[in-house]
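Enquirer: my questions are about this predicted structure, shown below with the sequence.
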Amino acid sequence: MSSSAPAADAASARSGGSGHTAIRARGLVKSFGKVQAVRGVDLTVAQGEIVAFLGPNGAGKTTTIDMILGLAHPDAGEIEVFGRSPRSAISHGLISAVLQTGGLLKDLTVRETLRLTASLFSDTRPIDEVLQRAGISSIADRKVGVCSGGQQQRLRFAMALLSDPGLLILDEPTTGMDVEGRRSFWQAIRADAARGRTVLFATHYLDEADEYADRIVLMSHGRIVADGTTAEIKNLVAGRVVHATLPGADPVALAAIAGAEDVSVQGERIAIRTRDSDSVARHLLTATPARDLEISAQNLESVFLALTGNDDTEKSTR
């Protein structure tokens, strides 16, 4: 394989070839004192899948990811990555992670950082290749300390690619990137997944999960509450959402409308989730000064809120 070929080809061979299971977890339980962070999680991820791992803060996502990375041991249950223990998979370079913070020395250049990281492995992809894959060849000689947040995230991505991992775990991978940066980043991820790389990513950007994930796994209160394609997840919550402009809207009065199941008010715009959108729309148009009324199907954000019961999620408004 030439140095310019996608690294996932080698990762696929080392992890067992296409069609194999990347992650297999059964009955995972993890507690911290009296707090049970993970409560019987079962999760299977096939090689080459791009899986969005979603949930509000405290849902158990980070603890589950820590167990996949071998950073935490389950109190009960078992977990395998490419048929190995997480620690064994890591020692063979089959897992890499891109985290939000840490891991960078600001006085080194981008290229020096990659050389230092590569020295930790017995075999790595060429540095020029991972620079190109991460889209940072043009800043290879720039000091890390003067790189933007988005550029530093791309450097972390390049570092993760060095060992040619079969499984790539991303924690808020596009934080600090502009719109074009996010798009090109996900294009690179999709190209790798098409050649066998498995990607598990946690994000608060629900639009990224909607657009780029093959599958969504949604956690709440330590359990997986939904698992499927975006369309399947959206179909779990029946009904529609009625949007309208209503100055001075009273959330209590709106919640009392027959058929209203959930109400949100942002400035003059209101959103009412309901199984009877015709009835709610009729009330708004005849009994209130509402205008600019729209009726839409459930989106991922409304499903997220309905399934997690969380009204204060950290979600992107972009």
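Expert: Received the coordinates, thanks.

Enquirer: contacts, neighbours, all on C-alpha from now
Expert: Noted.

Enquirer: ok, residue 199 touching residue 193?
Expert: Yes: the pair residue 199 / residue 193 is scored as a contact, 7.1 Å apart, by C-alpha atoms under 8 Å.

Enquirer: those two: which is more packed in?
Expert: Using other C-alpha atoms under 10 Å, the more surrounded residue of residue 199 and residue 193 is residue 199, with 27 against 22.

Enquirer: in three-state terms, label that one for me.
Expert: strand (DSSP: H, G, I helix; E, B strand; the rest coil).

Enquirer: wait, what's in contact with it?
Expert: Residues near residue 199 by C-alpha atoms under 8 Å, 6 or more residues apart in numbering: 48, 49, 50, 51, 167, 168, 169, 170, 189, 193.

Enquirer: what's the neighbour count on residue 133?
Expert: Neighbour tally, residue 133, other C-alpha under 10 Å: 21.

Enquirer: the host helix or strand of it: which residues count as buried?
Expert: According to DSSP states H and E, residue 133 maps onto helix 127-134. For helix 127-134, burial by neighbour count (16 or more other C-alpha atoms under 10 Å) applies to 127, 128, 129, 130, 131, 133, 134.

Enquirer: just stretch 28-44 next, same as before
Expert: Under 16+ other C-alpha under 10 Å, the buried positions of stretch 28-44 are 28, 29, 30, 37, 38, 39, 40, 41, 42, 43.

Enquirer: put this beside the first:
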Amino acid sequence: MTSTEPRTSAQASASPVPAVSLRGVHKHFGDVHAVRGLDLEIRPGEIVAFLGPNGAGKTTTVDMVLGLSRPTAGEVSVFGTDPRTAIAKGLVSAVMQTGGLLKELTVEETVRLTASLFADTRPVDEVLTRAGIADLGNRLVGKCSGGQQQRLRFAMALLSDPELLILDEPTTGMDVEGRRDFWSAIRADADSGRTVVFATHYLEEADAYADRIVLVRKGKVVADGTAAEVKALAAGRTVRAHFPGADREQLFAIPGADSIEVRGDSVLIHSTDTDAVARHLLTRTPATDLEIVSRGLEDAFIALTSDDSATEGPTS
């Protein structure tokens, strides 16, 4: 498919070849075992959040998908071919958090310079508009905010009309409206068949925009599913109540209370038996305005990727 032929969702979903495939991938750096038998398959047209704590192997894995390094063992393929071949064909683009910009050039000059490196690209005006920076063409890159520079990197990545777009902290520096507009553009791209893989520390973005969330810990996949499925892996729920002057020792004595947090006149009690906790609060304490809520993605992230997590293998 050339850059002048728009892809469609039907074409993407009908493709039998995974956008990204990692099978039994290991990566060693001397004595450091950064990736440990990682298996992952991403289908065309998916938006996948690739998450994990620092040192989990995310960057190492992305580097192998981008052809910047090779696995010590196992296989990595992008659209059925070697990552470097996919890159050379313009099938893959990446938006990284830092680097790659010359501050003395204007925004438009930067994009046109990048376009000159490809045999066939989307029109410069089109990608600037797509990235939401059409009105910044004459501005020096050095005068752009962090969020505007991220949008510039996005425009540069769109030039080759890639089938796979990899984003590293894509909305860093953007304001709320900018982040919303950015993700609207990403969703439109995915609906047309483009595959998007992104890493972010904004877990609410992964929760809101990803079709699928992959959590990695110590070089292994520990959770893989929709946001709802991943959140369900963190056992228990939280009881929130209005309880002025609550005594922490008294709260910890509540049967089934796993963890306690006091925030002013409110208490939050996590438990695998929130019905029992709520019953105790209502009948034996002056607590009022009780609310029982499921754990969020942040809770699941901490539970599944922390050092004391017992989860070691893939979960789906």
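Expert: Sure, I can see it. This one's a predicted model, so the numbers in the text were calculated from it and none came from an experiment.

Enquirer: what's the TM-score here?
Expert: The TM-score (TM-score structural alignment, normalised by the length of the second structure) is 0.88; 308 aligned residues with a C-alpha RMSD of 2.9 Å.

Enquirer: before we move on, back to that, who touches both of residue 199 and residue 193 of the first structure?
Expert: Common neighbours of residue 199 of the first structure and residue 193, using C-alpha under 8 Å, 6+ apart, are 48, 49, 50.

Enquirer: pretty sure residue 153 of the first structure sits in a helix.
Expert: Yes: secondary structure assignment (three-state DSSP) places residue 153 of the first structure inside a helix.

Enquirer: that one reaches residue 174, doesn't it?
Expert: Yes: using C-alpha under 8 Å, residue 153 of the first structure is in contact with residue 174, at 6.9 Å.

Enquirer: translate residue 160 of the second structure into the numbering of the first structure.
Expert: Counting by TM-score structural alignment, residue 160 of the second structure lines up with residue 163 in the first structure.

Enquirer: so what's that match up against?
Expert: Listed by C-alpha under 8 Å, 6+ apart, the contact partners of residue 163 of the first structure are 93, 94, 96, 118, 121, 123, 124, 125.

Enquirer: tell me which element it falls in.
Expert: For residue 163 of the first structure, there is no host helix or strand (DSSP H and E).

Enquirer: distance of the aligned residue in the first structure for residue 232 of the second structure relative to residue 44 of the first structure?
Expert: Aligning on TM-score structural alignment places residue 232 of the second structure opposite residue 235 in the first structure. Remark: distance between residue 235 of the first structure and residue 44 of the first structure (C-alpha to C-alpha, to the nearest Å) = 22 Å.

Enquirer: what do we get in the first structure for residue 46 of the second structure?
Expert: By TM-score structural alignment, residue 46 of the second structure lines up with residue 49.

Enquirer: and that match, what does it touch?
Expert: Residues counted as contacts of residue 49 of the first structure (C-alpha under 8 Å, 6+ apart) are 193, 197, 198, 199, 214, 215.

Enquirer: need the residues you listed in TSV with distance to residue 288 of the first structure, can you?
Expert: Converted to TSV, the contacts of residue 49 of the first structure look like this (distance: C-alpha to C-alpha, whole Å):
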residue	distance to residue 288 of the first structure
193	51
197	54
198	51
199	48
214	42
215	41
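
Enquirer: and in the second structure, which of the residues you listed remain?
Expert: Among the contacts of residue 49 of the first structure, the contacts conserved in the second structure (both residues aligned by TM-score structural alignment, their matches' C-alpha atoms under 8 Å) are 193, 197, 198, 199, 214, 215.

Enquirer: and residue 158 of the second structure, how far is that from residue 46 of the second structure?
Expert: Using C-alpha to C-alpha, residue 158 of the second structure is found at 17 Å from residue 46 of the second structure.

Enquirer: buried residues in stretch 176-189 of the first structure?
Expert: The neighbour-count check on stretch 176-189 of the first structure (16+ other C-alpha under 10 Å) flags 176, 177, 181, 182, 185, 186, 189 as buried.

Enquirer: hang on, the earlier thing: and the helix holding residue 133 of the first structure, how far out from the chain's middle?
Expert: 23 Å (C-alpha atoms, centre = their mean, to the nearest Å).

Enquirer: that helix maps to which residues in the second structure?
Expert: The aligned range for helix 127-134 of the first structure is 124-131, by TM-score structural alignment.

Enquirer: repeat for stretch 185-199 of the first structure
Expert: Mapped onto the second structure using TM-score structural alignment, stretch 185-199 of the first structure covers residues 182-196.

Enquirer: check contacts around the residue nearest to the spatial centre of the second structure.
Expert: Nearest to the mean C-alpha position of the second structure, counting by C-alpha atoms, centre = their mean, stands residue 49 at 3.0 Å. Contacts for residue 49 of the second structure (C-alpha under 8 Å, 6+ apart) come out as 197, 198, 199, 200, 206, 210, 211, 212, 213, 214.

Enquirer: same thing with residue 93 of the second structure?
Expert: Contacts for residue 93 of the second structure (C-alpha under 8 Å, 6+ apart) come out as 87, 157, 158, 160, 162, 164, 165, 166.

Enquirer: wait, isn't residue 68 of the first structure in contact with residue 82?
Expert: No: Residue 68 of the first structure sits out of contact with residue 82 when judged by C-alpha under 8 Å, with a separation of 11.2 Å.

Enquirer: all strands of the stretch 1-150 of the second structure, in order?
Expert: Secondary structure of the stretch 1-150 of the second structure (DSSP state E, counting those that start in this stretch): strands located at 20-29, 32-42, 47-51, 73-78, 92-95.

Enquirer: reformat those strands as JSON lines; add distance to residue 110 of the second structure.
Expert: As requested, these are exported to JSON lines (distance: least, C-alpha to C-alpha, whole Å):
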{"stretch": "strand 20-29", "distance to residue 110 of the second structure": "29"}
{"stretch": "strand 32-42", "distance to residue 110 of the second structure": "31"}
{"stretch": "strand 47-51", "distance to residue 110 of the second structure": "27"}
{"stretch": "strand 73-78", "distance to residue 110 of the second structure": "28"}
{"stretch": "strand 92-95", "distance to residue 110 of the second structure": "15"}
